[in-house]
Structure formats: structure tokens, C-alpha cells
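Student: Test case, fold it:
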Amino acid sequence: MVETFTTGKRGSEEIEVPDEIAHVLHDLETKLEYNSYRKTKTGILHYLKFCQEKQGTFPTDGNSEMHARMVNSYFEAIRNEGYARETISGRWTWVSRLYQQLSSGLLNGYAFLEEDPFELLEERENKTKQNYLPKESRESKDKRQYYVSKDDLETLCDNITSPAFRNETLLRLMWTTGLRCSEIVHLKVDEINLEENRLEKIYVSKTDEKVSLWIPETTAWYLDQYINGGYRDAFSYAEESDYLFLTNRAEKMHRQTPNKVIKRTAEKAGMQEVIGQTQDEGNRYKITAHAFRRGHGMHLWKDGQTITTISDRLNHSSAKQTREYLPISVEDSQEKLESVSF
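Tutor: I've put the predicted structure just below:
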């Protein structure tokens, strides 16, 4: 049994999808934000098309080793074809998400693999995403993995754009929690526990779970002033909306708005820089929501917190993902080790 899916928005190519993969795509559609699902679907369908052209079909038997070989062939192929690092990295995330679903037999009735091919690749071939990414210069890597330090945050807040108090509260909350844009814009007022300095049971779409996060006293003060000091009430939809951050035109901030606020603020502070192009040929900027999220993680790491603790804080699926995400240099590690007595 097969189902037909299209690869994109316009000029889309139709691909016949086996029932098992169709189940995965339908499940992910219910769990992911629209843009995340669209990118995930495109990446999975691109991989499926490669398998169909190479094998004639996408095998739906339980041979995990064969799927590991197909994964290896696919990522070697797109690397050799000159795909950008960001594209390969995204495809790695999306295809690995496919196989997580297809190898989770206890959770998914349509799963047919006993082992995750990505785990097999790492365990038996010692291959991870880094093996398939093209080389890049140290300067390019530093710009791509730039993180907002505490001093950077204060400089940005000194150059905040209007509406000033809402935007400063937004940026300080992002930096001191490491929350993603999609999590920030979905925060509701009743999820803010100012008595215990906590965000209560907020939904994390990446891991499909609800978590609670501690927030520092300084951030709690900004939230208290924003919620109870009249700043939030000044917005047109304040009485109608349950959401923490809103605008005069909508009861909930759009998921792209935090990045737009960051971009405008960084430009005003003279800190912004174009560092490349996105997959849809837009500009990639140095200071983004990801730079805030990395800044939170690096601040914790430099303060002595373990990778495991930081991984939990960032709601990553594993400590390994956190190690790849944070730009920890040899110099950073040396600085921490120099304080150790041997």
C-alpha cells in the first residue's frame, strides 16, 4: 500500500510513499510546528527518492544493516554533490527522525526495524554527522557557532527596539532559559510561576513532552513587571489572549518575531553580520535566536555545569547532541582544566 506526497510548496514533485513512511509523516505532522514539519517532510522525501532510484524501492523489512548502508550512501552522495553544511546537517536531523520512528516498535505499531540504522553507523563504523559535512575554515565555524555572551546581552539590551520593555523581557528570558522561538511564543501567562521562579509544564515540540524550567530572580523581575506592571496590558489583545507575548495585531507573537527583534536590535547595536545564505537564498545572520540559545548553554558550561545538566536544560535528546551544539574550543577546555589540581 502506498500514499502520494508532494515535496514542497510550489512546483512540487509527487512521490509514492510506502505505508510505513506515510505513518511517520502523519505522526510528525501532529507533533511539529508547520515549518519544522515542512522541512522534515522535504528531507525525508528526498532521502526516499534517493533510495528508490538506487534500490528501485524503499525496503520495509527488518534489515537494519542494509538501511545503515543506505544512510551512509545517501550522505556520502549529497556531500560529494556539494551540498552546503547546513543542508546536510538538516537532512541528518530529518532522516534520523524517520528512523527513530521506524525503530521504536514499542511506541509505533508500524515500526519494522529492531535497531536504529544511525546508531548502527556510529557503533560499528564510528560515523556521525561530522563525517559527512564538508570542511570549513575556523573563521566560518566561529561565525556559524557564534554565541551571545552575558556582556553581549547587556549591549543588546542597551540598544533595544520598540516596544522596549516587552522586547527586553523577551530577550532576557530567551538568554536565561535557552528556550527555542517556538517555545517562547507558545508560553502562556498561567505557565509563569513567579512565586517559585519557574515556567510550569511548557510544551517542547522537539521532544514531544512538557517540562518545567527554573528562571533566575532577575528574569522573574522583568516578567513580573511585564505581566503585572501594565506593560502587557498596553497591547490591544491583552484581555483576550492567554499568551505571554503578543502584539497589537495578534493575540500571539508569530514564531519568527523573536528572531526579527534580535536582528533589529543587533543591527542597532552595530553587532549584526551576514554570514551566508539559507536554503531558500535568504541571508543567514550571525546573531540569532540560536546564538542566544548557545549563549545560555555556554554560560552554564563556563560556570562549571556538566554537559548532561546543560543537555537537560536545553531539552536536547542526548548529551551528544549538546556537545555538537555548543562551540566548546580547546582553549575553553584548557581554561577550565587549569584550575584543577593534579
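Student: CA only for contacts and neighbour counts going forward, please
Tutor: Fine.
Student: what sits against residue 57?
Tutor: The contact partners of residue 57, by CA atoms under 8 Å, 6 or more residues apart in numbering, come to residue 51.
Student: Could you measure from it over to residue 215?
Tutor: Shown here: residue 57 relative to residue 215, a distance of 50 Å by CA to CA, to the nearest Å.
Student: Same check on residue 128?
Tutor: 34 Å.
Student: For the two, indicate the residue with more neighbours.
Tutor: When residue 128 and residue 215 are compared for neighbours, residue 215 comes out ahead with 18 against 15, by other CA atoms under 10 Å.
Student: And the strands in this protein?
Tutor: Along the chain, counting by DSSP state E, strands occupy 2-6, 14-18, 192-193, 198-204, 209-214, 274-277, 283-285.
Student: Columns distance to residue 73 and mean neighbour count on top of the ones you listed, output as a markdown table?
Tutor: Shown next, in a markdown table, are those (distance: least, CA to CA, whole Å; neighbours: other CA atoms under 10 Å):
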| stretch | distance to residue 73 | mean neighbour count |
| --- | --- | --- |
| strand 2-6 | 23 | 14 |
| strand 14-18 | 20 | 17 |
| strand 192-193 | 47 | 20 |
| strand 198-204 | 32 | 18 |
| strand 209-214 | 33 | 14 |
| strand 274-277 | 26 | 13 |
| strand 283-285 | 29 | 16 |
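Student: Contacts for the longest helix seen in the chain, please.
Tutor: Longest helix in the chain, counting residues (DSSP state H): helix 34-55. Helix 34-55 is contacted by residues 7-8, 15, 17, 25, 28-29, 57-58, 70, 74, 90-91, 94-95, 98 when judged by CA under 8 Å, 6+ apart.
Student: Show the buried residues in those residues.
Tutor: The neighbour-count criterion (16 or more other CA atoms under 10 Å) marks 7, 15, 17, 25, 28-29, 58, 70, 74, 91, 94-95, 98 among those as buried.
Student: and for comparison, fold this next one:
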Amino acid sequence: MEKVIENFIAYMREAKKASQNTEISYERDLKKLARYLRKQKIMDFSEVTKTDLQGYLKELQKENLALSTISRNIASIRALYHYMIRTGKMQEDPSETLKPPKLEKKMPEILSVEEVDRLLKQPNLNTPKGIRDNAMMELMYATGMRVSELIHLQITDINLQMGYVICHDSEKERIIPIGNVSRNAILQYMEHSRGFFVKNKKESSLFTNCSGKSMSRQGFWKVLKGYAVDAGIHRDITPHTLRHSFAVHMLQNGADVKSVQEMLGHSDISSTQIYLGMNVARMRDVYMKAHPRH
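Tutor: Here you go, the predicted structure:
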């Protein structure tokens, strides 16, 4: 079974261009499966039945592993058997009925309106870097776009006169309106800051790093973390925290779910509805604190 795992990992690396972390996870999960199968006197992956795999799944559950770990193990097993069928080593897939456990959706971390306000006041608007950072954070909070969408914006994606931005996700484009605060922040950046960083006139990225190259995810994350510390926000916030905060604050101020779904670029409205639960939780908290007869 070791040889099969070795060949499978090589296939994932060369044909599927799997990352090193993915390779390590697959190898660890499948070696664990192999150890279990040997205890069951099964010496070849091709001898495994659906019942054998269901038994293994029960063993994983007995170990009180995290649901995400069990789900990853199932993904590793299914990938192995897809490979074995593809290469003609098996005719039927015993893993096809394995279903990952349902993962509980965690409530995303959000900032209060007051915390966002403190955060957005941190950049020094007397420096090119501060002007750039202010424009990036204001735009992200104004639109709820993903960090990957923010850093891939081109100059041509912003229409300041009409007040909107064209956002590109993996499947389609969407147009998101921007308010005057964000619009003015970008205008200041374009007039007084971008030229400080960008020396190559052919560079079309809207936001760049200090070397004039397109801003990276890590670069923006470091910018955000630094200002969060300066603002006295000690929680572990990420760029996605601004996206979550945008969604909740929009709903709290009366936006309908469908509009927020479109602005966030969610294909399924159930992804947006999680924010409604947070809105209700906040309203209950406000009620309990403020109503005289709670």
C-alpha cells in the first residue's frame, strides 16, 4: 500500500499540481488508513469495500477528531480512489458513499461601527503610504469585496465620476456602488499618493506596494494588522473581518438581504443569511440592555 500512496502523491504533484501542504495531508491521512486496514487483515487498497471504509470512518469519529479533520481524511480517501479508477487499478469506487460530516458554520468575527471608525482613522493622511492605506481600507469597508478582489483591481475598474467599482471574482464581474467617503479617499490616493509608489507608467494595478508592484494579500494583511493594533483592537482580525463587518452593518441599517448578496458576490443567498442571524443576536442584546421590562 505504501507504493500505491507514493505513486498517488507523485500523480497529485505532477498532474494535479497539488501544493506541498496538500501532499503532506494526503500522505499522512492515507498512511493512517493503511495502518487501520492492516489491522483488519486487508493488505491492498483494491480489496477495500464500502463497509470497510464506513468502519474506518467510525474509528475516526471515536477518536473525537475535529469535524474538519474527518472531512479532510474523507477527501484524501476519495482522491486516492479516483486516482485508482483513473489508472485502471479498480473498476468501482468504494469511497463514493462516504459523506463528510456537516461542519457547523462559525459566526464570523466582526467589528462594531465604533471599532471600524477607530480603525479607519489610523492612517496618517500626511504621508503617501497613509493616503494609500486609507483608500484601501475605506474601499474594502465600503464594498465588502474580498481581499483577492481588492488587490487585483485595475485603474480602469474604478469610476469615480459615477461612483462605482467593477469587482472581478473567479466567475463573473459585479458592479458595487461606493459612497463619497471612499470615493474621496481614492481620489486623494490617485492625485497625491499613487505616483509616489508607481514609477512604471505601464503598471495598471490600482493599489501597489512600496516598490510599485501589485499589492499582495500578505502586504494588505500586515497593513490592516498594524492599524488594528494602533486602534486598540486586540482581536485577531483579518481582511475578511472588514467584509463581514460591511455585511452586518448594511443589514443593521436596513439593507435587504438580496442587495447585500449581490454586493458580496455570493452565488447562494444562504451564505449571506448567516449575517441575518448576527443581526438578530445584536438586536436581542440591545433589547436586553435597553428595555426597562426585559
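Student: Tell me which of the strands of the first structure approaches residue 226 of the first structure most closely.
Tutor: Checking these against residue 226 of the first structure by CA to CA gives strand 192-193 as the closest, at 11.7 Å.
Student: for the longest helix of the first structure, which positions count as buried?
Tutor: Across helix 34-55 of the first structure, burial judged by 16+ other CA under 10 Å covers 36-51.
Student: what does stretch 127-141 of the second structure give?
Tutor: In stretch 127-141 of the second structure, the ones that count as buried by 16+ other CA under 10 Å are 128-141.
Student: Could you pick out the longest helix of the second structure?
Tutor: Under DSSP H, the second structure gives helix 269-290 as its longest helix.
Student: hmm, back to that, save the strands of the first structure as CSV, and put in distance to residue 104 of the first structure too.
Tutor: Shown next, in CSV, are the strands of the first structure (distance: least, CA to CA, whole Å):
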stretch, distance to residue 104 of the first structure
strand 2-6, 21
strand 14-18, 17
strand 192-193, 34
strand 198-204, 20
strand 209-214, 17
strand 274-277, 36
strand 283-285, 35
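Student: Of all those, which one is nearest residue 337 of the first structure?
Tutor: Closest to residue 337 of the first structure of these, according to CA to CA: strand 209-214, at 28.3 Å.
Student: Quick one: distance of the closest one to the chain centre.
Tutor: Averaging C-alpha positions (CA atoms, centre = their mean, to the nearest Å) puts strand 209-214 of the first structure 16 Å from its chain's average.
Student: Out of the buried residues of helix 34-55 of the first structure, flag the one nearest to residue 328 of the first structure.
Tutor: Nearest to residue 328 of the first structure among the buried residues of helix 34-55 of the first structure, counting by CA to CA, is residue 36 at 26.9 Å.
Student: what's near enough to touch the spatially most central residue of the second structure?
Tutor: The residue lying closest to the centre of the second structure (CA atoms, centre = their mean) is residue 240, at 6.9 Å. By CA under 8 Å, 6+ apart, the contact set of residue 240 of the second structure is 146, 147.
Student: what about 10 Å?
Tutor: Residues touching residue 240 of the second structure, when contacts are defined by CA atoms under 10 Å, 6 or more residues apart in numbering, comprise 108, 109, 110, 140, 141, 144, 145, 146, 147, 221, 246.
Student: any idea what the fifth one aligns with in the first structure?
Tutor: The one in question is residue 141 of the second structure. Aligned by TM-score structural alignment, residue 141 of the second structure pairs with residue 175 of the first structure.
Student: how close does the residue nearest to residue 216 of the second structure when sequence neighbours are not counted sit to residue 220 of the second structure?
Tutor: Of all residues not flanking residue 216 of the second structure in the chain, residue 151 sits nearest, at 6.5 Å (CA to CA, 6 or more residues apart in numbering). Note on residue 151 of the second structure: its distance to residue 220 of the second structure, by CA to CA, is 8 Å.
Student: So between the two, which is more surrounded?
Tutor: Using other CA under 10 Å, the more surrounded residue of residue 151 of the second structure and residue 220 is residue 220, with 22 against 19.
Student: just to revisit the earlier point, and the residue nearest to residue 216 of the second structure, what pairs with it in the first structure?
Tutor: When the first structure is aligned by TM-score structural alignment, residue 151 of the second structure is paired with residue 185.
Student: go on, residue 117 of the second structure?
Tutor: Under TM-score structural alignment, residue 117 of the second structure pairs with residue 154 in the first structure.
Student: How many residues are close by its match?
Tutor: 14.
Student: show me what contacts it?
Tutor: For residue 154 of the first structure, the contact set (CA under 10 Å, 6+ apart) comprises 148, 160, 168, 172.
Student: Ok, residue 166 of the first structure next?
Tutor: Shown in contact with residue 166 of the first structure (CA under 10 Å, 6+ apart): 160, 222, 223, 225, 226, 227, 231, 232, 244, 245, 246, 247.
Student: Since that was my last question, I'll sign off now.
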